[in-house]
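# Predicted model and sequence follow; I will ask about them next.
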Amino acid sequence: MRKRILALAAALALAAPAAFAWTEPPRGSALRADLMDAARPLAERVLGAPIEFVVHDLRVEGDVAFAALVAQRPGGAPIDMLATPGYRRGEIDPQFMDGSTLQVLYRRSGRQWVAVEHAIGATDAWYADPVFCPIWAPVLPGDFCPGSPPMK
């Protein structure tokens, strides 16, 4: 009986969807630093430097990754959105955005991570567009794509 239960458990584990295979790189890891470094220039262009990130969600599976971040000044100071380069250039309007939030879709190119798509201050889940499913479904939160892992 015990062998049968163990065999069933092993079969169920093998049948589990691969969508749950993503991992979150631990703090201090080179992978996590590489992902943050790929997003930093995008945030600094709009929000100004220096930037550090609070990570809300970070998912990596193979050569793709997803990040949901909040940009802040070093030490945790909030960003004054009205004093940012993006605001001065007319690229952002703090009244119509979700602060300094940032979502990023990455792909690995050789040994380097590239932020392929991103949004700062998005008020919707732009990454829910089915166009992103063929590549990023394994790391997208929610049930936007068949086989996507659930949100935390």
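Alright, I've got the coordinates. Quantities reported herein were computed from a predicted structural model and do not represent experimental measurements. Numbering: from 1, shown residues only.

# alpha carbons only for contacts and neighbour counts from here, please
Fine.

# show me where this protein has helices.
Per DSSP state H, the chain carries helices over the ranges 2-15, 30-47, 85-88, 133-136.

# As a markdown table, these with distance to residue 103 and mean neighbour count would be great.
Putting the helices of the chain into a markdown table (distance: least, C-alpha to C-alpha, whole Å; neighbours: other C-alpha atoms under 10 Å) gives the following:
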| stretch | distance to residue 103 | mean neighbour count |
| --- | --- | --- |
| helix 2-15 | 31 | 10 |
| helix 30-47 | 9 | 18 |
| helix 85-88 | 17 | 16 |
| helix 133-136 | 13 | 16 |
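
# Quick one: the ones you listed as JSON lines, columns for distance to residue 60 too.
As requested, the helices of the chain are arranged in JSON lines below (distance: least, C-alpha to C-alpha, whole Å):
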{"stretch": "helix 2-15", "distance to residue 60": "20"}
{"stretch": "helix 30-47", "distance to residue 60": "9"}
{"stretch": "helix 85-88", "distance to residue 60": "29"}
{"stretch": "helix 133-136", "distance to residue 60": "10"}
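
# A further structure is provided below for comparison with the first:
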Amino acid sequence: MNPRRKKRMLTVFAVILGIGSAVGLTLYALQENINLFYTPSELVNGKGPEQEKPSIGQKLRIGGMVVPGSVVRDESSLDVEFKLIDTGPLVTIRYKGILPDLFREGQGIVAQGTLIESDVIEAFEVLAKHDEEYMPSEVAEAVKGIKHEKPKYNLNSEN
């Protein structure tokens, strides 16, 4: 092989190796910051055709309607616990902090946090809808048609 060709081939190989390394390191760095959106039903039953469930410790976003009568506030701290529903099972959200002014029972919210049990999320951010007409598109699609239906749940059960 001629020295000029050999030098060109080594240069091309080095550039491809450099680009591959940069892409790999970028994806590795972003891996922890990926927050997938789930509804309560998708969280409990799985998402997609493979019914994939998030793993414990995974960061995620969840959207649904706050179950009326489920908001429990700790009197000695800023801890709040409430339940979310879409069309299926309930999911418990635990949050430490001041909830948004627009947060109400029976309203759509999006919480961002970490999955600590299969149906319990430790939230670090809770977002409430802006007004009667606004709802995040992901939540609106997930809870389409349940706004006027009475959800079937029992707050006294352990679920």
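Okay, I see it. All values derive from a computational prediction rather than experimental measurement.

# TM-score for this pair?
Once superposed, the chains reach a TM-score of 0.34 (TM-score structural alignment, normalised by the length of structure 1), with 81 aligned residues with a C-alpha RMSD of 4.4 Å.

# returning to what we had before: can you say which of the helices of structure 1 is nearest to residue 113 of structure 1?
Ranking the helices of structure 1 by proximity to residue 113 of structure 1 (C-alpha to C-alpha) places helix 30-47 first, at 6.3 Å.

# now for that closest one, which elements pack on it?
With contacts taken as 3 or more C-alpha pairs under 8 Å, 6 or more residues apart in numbering; DSSP states H and E, helix 30-47 of structure 1 sits against helix 85-88, strand 101-109, strand 112-120.

# what helices or strands is the shortest one leaning on?
Taking 3+ C-alpha pairs under 8 Å, 6+ apart as contact, the helices and strands that helix 85-88 of structure 1 lies on are helix 30-47.

# got the angle for the helix it packs on vs strand 101-109?
130 degrees (axes from the mean of the first three to the mean of the last three C-alpha atoms, to 10 degrees).

# circling back to that earlier point, looking at the helices of structure 1, which is closest to residue 64 of structure 1?
The minimum distance between residue 64 of structure 1 and these falls on helix 133-136, with 6.3 Å, by C-alpha to C-alpha.

# Tell me how many other residues surround residue 14 of structure 2.
Other residues within reach of residue 14 of structure 2, judged by other C-alpha atoms under 10 Å, total 12.

# Repeat that for residue 28 of structure 2.
Count around residue 28 of structure 2 with other C-alpha under 10 Å applied: 11.

# just checking, residue 37 of structure 2 is part of a strand?
Yes: counting by DSSP: H, G, I helix; E, B strand; the rest coil, residue 37 of structure 2 falls inside a strand.

# what residues are up against the residue lying closest to it once chain neighbours are set aside?
Spatial nearest neighbour of residue 37 of structure 2, chain neighbours left out: residue 61 (4.7 Å); criterion: C-alpha to C-alpha, 6 or more residues apart in numbering. Residue 61 of structure 2 is in contact with 35-38, 110-113, counting by C-alpha atoms under 8 Å, 6 or more residues apart in numbering.

# in what helix or strand does residue 61 of structure 2 lie?
Assigning secondary structure by DSSP states H and E places residue 61 of structure 2 in strand 59-66.

# Report all helices and strands that the next helix or strand after that strand contacts.
Using DSSP H and E, the next helix or strand after strand 59-66 of structure 2 towards the C-terminus is strand 72-73. Packed against strand 72-73 of structure 2 by the contact rule (3+ C-alpha pairs under 8 Å, 6+ apart) you find strand 79-85.
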